[in-house]
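[1] Any chance you could fold what I've pasted below:
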Amino acid sequence: MSSSSKRRVFPFAAVIGQEEMKLALLLNIIDPRIGGVMIMGDRGTGKSTTIRALADLLPGIDVVQGDPYNSSPNDPDLQSTEVRQLIEQGNEVSTEERQVPMIDLPLGATEDRLCGTIDIEKALSEGVRAFEPGLLAKANRGLLYVDEVNLLDDHLVDVLLDSAASGWNTVEREGVSVRHPARFVLIGSGNPEEGELRPQLLDRFGMSVEVRTVREAELRVQVVDQRTAFDDDPDSFISSVQAKQDSLQKKVVSAQDRLQNVVIDEDLRLKISAICGELDVDGLRGDIVSNRAARALAAFEGRNEVSEEDVARVITCSLRHRLRKDPLEQIDSGDRVIKAFCNIFERSDEDVANSFELASID
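    This next block holds a predicted model:
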């Protein structure tokens, strides 16, 4: 894809700080089955900038030309019904390369805008399924970003999470039904001061990240200088970090290819489940996500076996949002996860502190 046709967004590789957020996003790109990321934090901490930069980091994808669902030319699970029928009938389909879709869901969106709508009048008069694809169709094989997700109507959140979990979207109206693939990485962000998500909905996000405002003066100046340089001359700024961006892209693609060969020792799996049990985590999503995130991290770092340090680096993001809230309890949910990790792995707080701070993506 030519550079002139690409979005001019702030490069992911140039984002300073917020290492936990960047790592969680990359792990979900490596293994979308992790289930997305919920990012909560102060206003103006670079949440939206980092998320929009993520799609730009990824290489283009091959899609069936003219298909509104970004259907894959070779994976039946990522194909619309029409494309699959064409291929099954022995027809050849033309392909084109597209940038990974990055779809924003506005707060005021209706369910029809999100899921798509069926033109019943045309269906009855002409006997054809006249379907107007929604945002879920456009987000297939890409990223779906919901800013201020904690302010989104609950029924839309339910639809989003169901589609993200199943990988399909079904629209039914007056006996007419349309079903299409909707596999995307769901990313939500919000400010906790403006309201919390319901616990049962928060639990459906694979990982949860908390971002804080940078306090160090030198780092703040560095962030301001970089943003100013990008705004003044985007092309020049992007060129200055292109080598780093390309290197990170190769690392992510390599991790995607390596992922299926990464193994996690039974002892580590038992300890992960022991942590979930000690924290009284409901259900098994915490166990599953922690295992997947640890494997994705090992793949990202070029290894075929998960280490104890991998578990340390992902366990907080995987579990902190699944803990039952006690209004009288003073300890932070992330600290509770770290304490449980230390108990199960029989390590001291100081000994394990370095592991939890190794979230750099470099």
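[2] For the rest of this, base every contact and every neighbour count on C-alpha atoms.
    Fine.
[3] For Met40, I want the exact helix or strand it lies within.
    Taking DSSP states H and E as the definition, one finds Met40 inside strand 37-41.
[4] what comes up buried for that strand?
    The neighbour-count check on strand 37-41 (16 or more other CA atoms under 10 Å) flags Val37, Met38, Ile39, Met40, Gly41 as buried.
[5] Stretch 245-255 too?
    Gln245, Leu248, Gln249, Lys251, Val252, Ser254, Ala255.
[6] centre of the chain versus that stretch, how much separation?
    In terms of CA atoms, centre = their mean, to the nearest Å, the gap separating the centre of stretch 245-255 from the centre of its chain is 17 Å.
[7] got the contact list for that stretch?
    11-14, 26, 29-30, 57-59, 296, 299-302 (CA atoms under 8 Å, 6 or more residues apart in numbering).
[8] Which one (most neighbours) among these?
    Highest neighbour count within the contacts of stretch 245-255: Ala296, with 33 neighbours (other CA atoms under 10 Å).
[9] ok, back up a step: now do whichever helix or strand comes after the strand holding Met40 against strand 37-41, angle only.
    Next along the chain after strand 37-41, taking DSSP H and E as the criterion, comes helix 47-57. Per axes from the mean of the first three to the mean of the last three CA atoms, to 10 degrees, the angle that helix 47-57 makes with strand 37-41 is 150 degrees.
[10] circling back to that earlier point, can you redo the buried residues of strand 37-41 as TSV with distance to Arg183?
    Conversion of these to TSV gives the following (distance: CA to CA, whole Å):
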residue	distance to Arg183
Val37	15
Met38	17
Ile39	20
Met40	23
Gly41	26
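[11] Let's compare: structure for the following, please.
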Amino acid sequence: MSIPYPFSALVGQDEMKRAILIAAVEPAIGGLLVLGDRGTGKSTAVRGLAALLPKMRAVQGCRYHCDPESASVCEDCERLKAGGRIKTDQLPVPVVDLPLGASEDRVLGALDLERALSQGIKVFEPGLLARAHRGFLYIDEVNLLEDHLVDLLIDVAASGENVIERDGLSLRHPARFVLIGSGNPEEGELRPQLQDRFGLSVEVSTPREIAARVEVVRRRDAYERDPAGFASQWSRADAQVRRQILQARDRVGCLDVGEPVLQRAAELCVAVGSDGLRGELTLMRAARAMAALEASTEVTLDHLRAVAVMALRHRLRRNPLDDTASGERIERAVAELWN
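    Have a look, this model is predicted:
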């Protein structure tokens, strides 16, 4: 098994790393969209974070690796419970890649044809959505994803369940994951219906500073020469990030977002013309997760300001009379409203 590049060893890209940590603390935010240049560490950051997270407790023998403490159970768990005492395993947090050319059967799951033909029984073969349950579903070049797959993802992301009604099969299974998509906007637009499903959106670019570029190359070369040795050098820093995430997960449920902060969030969404109410909900959840990561006892305007751009930049309507980038428009609105 290959050793992933350490999350803590990534150079720069602070907004992307902060957004990934927020999504790891509060999955209800709805995932992360990362847009920008190729080769800027997007997939490396996702795999690095998943590798440093502690293993998750799952029902042994369940094809969907359900949480044994979960109130809702799948058909596998029901069958195992009926058979006696449930056993558990410790499994790594899954990071599943969804290829652009994947078929519906591979994504949703399908009838196991081999067993159907050889044994005459109908058995469901889980797809990528089942593998991603309780982990991360990563889509590179998400803006090039075929429309029929986009529609599937929208449905599952909204419900947290994958419903199969095909090939004589009728079943449903849990499919709750942190959806992370990346792409280059110059290669195509992302459908608005899917774009709105991402809680946060960040933009990454190739570093322009010579020192940063040299450091990226130096660290990558050291990793490729000796992955285990390089990972051990960053193990203490990764362990600190792991503790930060676990402690933030414990705190986030105890933090209340006060009326003044909610008022400011609504004012900002109105000022920038954010469609719907997902903007306010995402601002609230992201600010609360940010406060938890910083071990704060309350959610403040500073936390709201820190997440404003990433929570709203992909929700703005295009203004043909204003060619200012969406991030700059949000920062301008923040300065006008809150100063």
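[12] where does the TM-score land?
    The TM-score (TM-score structural alignment, normalised by the length of structure 2) is 0.95; 339 aligned residues with a CA RMSD of 1.9 Å.
[13] The stretch 51-200 of structure 1: strands as residue ranges?
    Listed in chain order, the strands found in the stretch 51-200 of structure 1 under DSSP state E, counting those that start in this stretch are 61-64, 95-98, 102-104, 116-118, 131-133, 142-147, 168-173, 176-181, 184-190.
[14] okay, those strands in TSV with distance to Gly277 of structure 1 and mean neighbour count next?
    Shown next, in TSV, are the strands of the stretch 51-200 of structure 1 (distance: least, CA to CA, whole Å; neighbours: other CA atoms under 10 Å):
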stretch	distance to Gly277 of structure 1	mean neighbour count
strand 61-64	40	20
strand 95-98	44	15
strand 102-104	36	19
strand 116-118	41	19
strand 131-133	43	17
strand 142-147	31	24
strand 168-173	32	15
strand 176-181	35	18
strand 184-190	27	25
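[15] Select, out of the ones you listed, the one closest to Pro76 of structure 1.
    Minimum separation from Pro76 of structure 1 across those (CA to CA) falls at strand 176-181, 9.7 Å.
[16] what's the closest one aligned against in structure 2?
    Mapping strand 176-181 of structure 1 onto structure 2 (TM-score structural alignment) gives residues 169-174.
[17] And the contacts of the matching stretch?
    With contacts defined as CA under 8 Å, 6+ apart, stretch 169-174 of structure 2 is touched by 64, 74-75, 111, 122, 124, 130, 133, 160-165.
[18] Quick one: map Arg131 of structure 2 onto structure 1.
    By TM-score structural alignment, Arg131 of structure 2 lines up with Lys138.
[19] Neighbours of its match, how many?
    22.
[20] you'd agree it is up against Asn70?
    Yes - Lys138 of structure 1 is within contact range of Asn70, at 7.1 Å (criterion: CA atoms under 8 Å).
[21] closest to Met21 of structure 1 among the buried residues of strand 37-41 of structure 1?
    Distance to Met21 of structure 1, by CA to CA, is smallest for Ile39 among the buried residues of strand 37-41 of structure 1, at 7.4 Å.
[22] Look up how far Phe205 of structure 1 lies from that closest one.
    Ile39 of structure 1 is 10 Å from Phe205 of structure 1, where distance means CA to CA, to the nearest Å.
[23] do Thr316 of structure 1 as well
    Taken as CA to CA, the span from Thr316 of structure 1 to Phe205 of structure 1 is 14 Å.
[24] Pull up the aligned stretch in structure 2 for stretch 274-291 of structure 1.
    With TM-score structural alignment as the criterion, stretch 274-291 of structure 1 aligns to 267-284.
[25] what's the answer for stretch 200-209 of structure 1, then?
    Taking TM-score structural alignment, stretch 200-209 of structure 1 hits residues 193-202 over in structure 2.
[26] Compute the first-to-last residue distance for that stretch.
    For stretch 193-202 of structure 2, the end-to-end distance is 18 Å (CA to CA).
[27] try stretch 196-204 of structure 1
    Termini of stretch 196-204 of structure 1 sit 14 Å apart (CA to CA).
[28] Quick check: buried residues in that stretch?
    Buried residues in stretch 196-204 of structure 1 (16+ other CA under 10 Å): Leu197, Leu202, Asp203, Arg204.
[29] The residues you listed in helices, which ones?
    If you go by DSSP state H, the buried residues of stretch 196-204 of structure 1 have Leu202 in helices.
[30] Return the member of the buried residues of stretch 196-204 of structure 1 nearest to Arg98 of structure 1.
    Arg204 (29.2 Å).
[31] distance of the closest one from Phe345 of structure 1?
    For Arg204 of structure 1 relative to Phe345 of structure 1 (CA to CA), the value is 27 Å.
[32] do the same with Leu279 of structure 1
    14 Å.
[33] Gln249 of structure 1 too?
    As judged by CA to CA, Gln249 of structure 1 and Phe345 of structure 1 stand 33 Å apart.
[34] isn't Arg220 of structure 1 right next to Val214, touching?
    Yes - using CA under 8 Å, Arg220 of structure 1 is in contact with Val214, at 6.4 Å.
[35] Tell me the helix or strand right after the longest helix seen in structure 2.
    Selection of the longest helix in structure 2 by residue count, based on DSSP H, yields helix 235-252. Toward the C-terminus, helix 235-252 of structure 2 is succeeded by helix 259-272 as the next helix or strand (DSSP H and E).
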